[in-house]
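[1] From the sequence below, what's the structure:
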Amino acid sequence: MTDGQAQLRSITSAALLVEFASGRGTPTPALLRGTGIREGDLLDATAEITLGQELALMRNVVAGVGDEPGMGLMAGLLCHPPSLGVLGFALMSCPTVRDAVRLALRYADLSFTVARHHLVVDGPDVSIVRDDSEVPREVRRFAVERDVAAIWTIQQDVLPMRPPITRVVVAFPPHAVYEMFGAMLGVEEVVFNAARSVVTGPADIQSLQLPQSNSATARFYEQQCADLMQRRRSRVGISGRVRQLLISRGGIADQSRIAAELDLSVRTLRRRLADEGTTFRELTTETIGMLAEELLITGLTVEQAAIRLGYASVSAFTSAFRAWKGQSPGVFARENRGRVSARVS
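    A predicted model of the protein is given here:
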């Protein structure tokens, strides 16, 4: 697995792929074979998988439903903003289309796409250009189709009008299903056998105000996106190994002990963590915060959670918890006790 394929992502996209393929007669066990994804994981909205696992699932989906043109388009129609989690809510609350597009590109790792995209503004046109170079060839067409249909579907949900896609360029041969789908989407022109895939619309659409825009809400959800990206990145590489060791010790361990268990010097550990954009202190704080949430959700009192996490007093624990969550542990416990907790993994 390449470094890129080790990237963590929500299981929601995989769950939608399984829903799509199982609805067309492919048994779920066959879809999950060789992916490392368990059937029960599909029901856990907090579960995370790697990009490599999703690509393995996509291979099974293509094998199960058949590698026919149009299959990815139908899969993409299942994608709606709420399915994107905090990114979806952030997109819906953006002030303008321009803000939403830039946000989507900035936090693309939180979306369903398995490729890279960038924005190009050229006079009266604005285009989203796709880079499929890291997408396995055997699933490339399916992936392009799904993402084009998902972009259209999400735009349709967010915009107060029919998404104005004027031109779609794709890197595969023509087929009647593409002409039909292009007509359904209202696309003026579809180009085939291109070097890369591009979706184009009028540049002036960028200034359009979104109907559910709310600047305060948008800032809140964008911060949630940034926090989620940081948490996912800290769970891979040496950061992930440190975090697992901290979790196994209830968040309580000094840096020298963790370094010794990793067969590293403290200096080397610090340098490698810095290379991944974090520090031992940040990982410790994050881990203790997540463990605190877990303990309160599962029913422990504030005092019990403070003792379990090694705090000298409830007030010290309360102060730290306020810094993590912006609310007291008592309020958090009342609002969240009894819900299914996020897995610390």
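[2] Going by C-alpha atoms from here, please, whenever you check contacts or count neighbours.
    OK.
[3] May I ask which helix or strand encompasses Gly201?
    Secondary structure assignment for Gly201, by DSSP states H and E: strand 198-202.
[4] now swap in Val126 and tell me
    Take DSSP H and E as the rule and Val126 turns out to sit in strand 125-131.
[5] for the strand holding Gly201, packing partners?
    Helices and strands touching strand 198-202, by 3 or more C-alpha pairs under 8 Å, 6 or more residues apart in numbering; DSSP states H and E, are strand 125-131, strand 167-169.
[6] Just after that strand, pick out the following helix or strand.
    Toward the C-terminal end, the helix or strand that comes next after strand 198-202 (DSSP H and E) is helix 215-233.
[7] tell me what that following helix is packed against?
    Using 3+ C-alpha pairs under 8 Å, 6+ apart, the elements in contact with helix 215-233 are strand 8-10, helix 86-92.
[8] this one next, for a side-by-side:
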Amino acid sequence: MARTEARGEQPRLHVVTGKGGTGKTTVAVALALALADEGRRVLVCEVEGRQGVSRLLGTEALPYQEVELAEGAGGGQVVGLAVEPRAALVDYLDTFHGGVLGGRGARASTVLDRAGAVEFIADVAPGLRDVLLVGKVYEAVRRTSTGRSDGGEPAYDAVVLDAPPTGRITRFLGIGDELAQLAAGGPIAARAASVAALLRSEQTAVHLVCLPEELPVTETLEAAAELRAAGLPLGAVVANRVLAGAGDGGGSRARVRAALRRALSPEDDDGGGGSGGGAEDLVAALEAQERVRAARVAEQRHWLEVVRGAGRGVRELPDLPGGVDLEGLYRLADDLAASPLPSPQDAPAPAGGAA
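    Predicted coordinates for the structure are as follows:
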């Protein structure tokens, strides 16, 4: 994320995906906030109609227009956009086919809408639907201060896409190639080819969010292999909800035991009396919970090593016991700002041919 001579120019399009329930939307929003903390103007897009971004930030539902959501500590801004297939299709028709139809001066989308063609294309042609969704993100990445892609400063320093889950991410990002091959030339094929070129360029990084558990890690590594085979640029694996390690063992337990004895039996300085047993029982219960936690920590570390052993760069984010409220979201953003995500150029090569 931060630009240095060693790291060079970083991607402008960050695609964030992950198995359902791993917190990919949380990571996408936290990443957008972290980039804004560096003074950047950032657009965060969602394409699944779930309004996860607005719920996390406590704002009104995102419309199909760009709205300012938050300011970064470094003076940057986070702008949000919910991309909806039908509206994206209307945009496309008016941009590329906006001439007069039938000599009446109506917009292309208006004429086709009356004929029912807009609903048909948006709902029945899933390949074109995904191209339109990604195409809107492509337009935001390419847009400049002049409103064109061939001059002026970029409208956004970075775009973060809260993408579909790993189960369909390769097809979603590769749909431009498929449509370009099916379309016999024309603006649709040209648009699809341009989108595909951006997604394979150094301007893009695909980040995979997982939990340090068997099923999410397995699906993450499978998705990484598919993305690599498709020629799409992999960024980091973001391991979410990682537990902190155990404490300092016996010394810590001794201090807890002594503190509990004093609290439960304040008049019994030597630790005797009936309350001592209650303190010992509570300490024993806490120790049992700590053993369970230590086992979970060890299991998580095992799956993190599995990911690293497959040659993937891993960025860990902490478990937030109270859940992700607004304060927790900014804490994750601070963590991401302090330790930037690897770009595709920084990520290690697969070990032994693994993805």
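[9] Got a TM-score for the pair?
    Overlay of the two chains. TM-score (TM-score structural alignment, normalised by the length of structure 1): 0.27; 166 aligned residues with a C-alpha RMSD of 7.1 Å.
[10] if we can go back for a sec, now the strand holding Val126 of structure 1 and strand 198-202, what's the angle there?
    Interaxial angle of strand 125-131 of structure 1 relative to strand 198-202 (axes from the mean of the first three to the mean of the last three C-alpha atoms, to 10 degrees): 170 degrees.
[11] Which strands or helices does strand 125-131 of structure 1 pack on?
    strand 116-122, strand 198-202.
[12] Dump the ones you listed to TSV, plus mean neighbour count.
    Listed next are these as TSV, based on neighbours: other C-alpha atoms under 10 Å:
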stretch	mean neighbour count
strand 116-122	14
strand 198-202	21
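[13] CSV please, covering those and showing distance to Arg106 of structure 1.
    What follows is those, written out as CSV (distance: least, C-alpha to C-alpha, whole Å):
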stretch, distance to Arg106 of structure 1
strand 116-122, 9
strand 198-202, 18
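[14] out of these, nearest to Thr285 of structure 1?
    Proximity to Thr285 of structure 1 (C-alpha to C-alpha) singles out strand 116-122 among these, at 31.9 Å.
[15] Give me the three-state assignment for Pro42 of structure 2.
    Check again: residue 42 of structure 2 is Val, not Pro. strand (DSSP: H, G, I helix; E, B strand; the rest coil).
[16] Please verify my assumption that it contacts Leu81.
    No: contact criterion C-alpha atoms under 8 Å: Val42 of structure 2 and Leu81 do not qualify, at 10.9 Å.
[17] Neighbour count for the two, which is higher?
    Val42 (29 against 25; other C-alpha atoms under 10 Å).
[18] Using TSV, lay out the helices and strands packed on strand 198-202 of structure 1 together with mean neighbour count and distance to Val86 of structure 1.
    Listed next are these as TSV, based on neighbours: other C-alpha atoms under 10 Å; distance: least, C-alpha to C-alpha, whole Å:
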stretch	mean neighbour count	distance to Val86 of structure 1
strand 125-131	18	22
strand 167-169	19	28
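[19] buried ones in whichever strand or helix holds Leu332 of structure 2?
    Assigned by DSSP H and E, Leu332 of structure 2 falls within helix 326-338. Neighbour-count burial for helix 326-338 of structure 2, with 16 or more other C-alpha atoms under 10 Å as criterion, is recorded at Gly328, Leu329, Tyr330, Arg331, Leu332, Ala333, Asp334, Asp335, Leu336, Ala337.
[20] Next, count neighbours for Asn336 of structure 1.
    16.
[21] Number of residues surrounding the spatially closest residue to it that is not a sequence neighbour?
    Counting by C-alpha to C-alpha, 6 or more residues apart in numbering, the nearest residue to Asn336 of structure 1 once its immediate chain neighbours are dropped is Ile297, at 5.8 Å. Counted with other C-alpha under 10 Å, the neighbours of Ile297 of structure 1 add up to 21.
[22] Tell me how far Ile297 of structure 1 lies from Asn60 of structure 1.
    Using C-alpha to C-alpha, to the nearest Å, Ile297 of structure 1 is found at 37 Å from Asn60 of structure 1.
[23] Next: Pro202 of structure 1.
    According to C-alpha to C-alpha, Pro202 of structure 1 stands 37 Å off from Asn60 of structure 1.
[24] buried sites along the helix or strand encompassing Arg129 of structure 2?
    Per DSSP H and E, Arg129 of structure 2 falls inside helix 126-142. The neighbour-count check on helix 126-142 of structure 2 (16+ other C-alpha under 10 Å) flags 127-138, 140-142 as buried.
[25] Show me which of those residues is closest to Leu56 of structure 2.
    Using C-alpha to C-alpha, Val137 comes nearest to Leu56 of structure 2 of these, at 20.8 Å.
[26] I'd say the closest one and Cys45 touch.
    Yes: counting by C-alpha under 8 Å, Val137 of structure 2 does reach Cys45; the two are 7.3 Å apart.
[27] Would you mind grabbing the residues shared as contacts by those two?
    Val159, Leu161 (C-alpha atoms under 8 Å, 6 or more residues apart in numbering).
[28] What helix or strand is Val238 of structure 2 located in?
    strand 234-242.
[29] Of the buried residues of helix 126-142 of structure 2, which pair is most distant in space?
    Farthest pair in those (C-alpha to C-alpha) is Gly127 and Arg142. Separation: 22.1 Å.
[30] the inter-axis angle of the helix or strand harbouring Arg140 of structure 1 versus strand 125-131?
    Assigned by DSSP H and E, Arg140 of structure 1 belongs to helix 137-158. Counting by the same axes, to 10 degrees, helix 137-158 of structure 1 lies at 150 degrees to strand 125-131.
[31] and the helices and strands packed on helix 215-233 of structure 1 as a markdown table, adding distance to Gln244 of structure 1 and mean neighbour count?
    Below are these laid out as a markdown table (distance: least, C-alpha to C-alpha, whole Å; neighbours: other C-alpha atoms under 10 Å):
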| stretch | distance to Gln244 of structure 1 | mean neighbour count |
| --- | --- | --- |
| strand 8-10 | 15 | 23 |
| helix 86-92 | 25 | 24 |
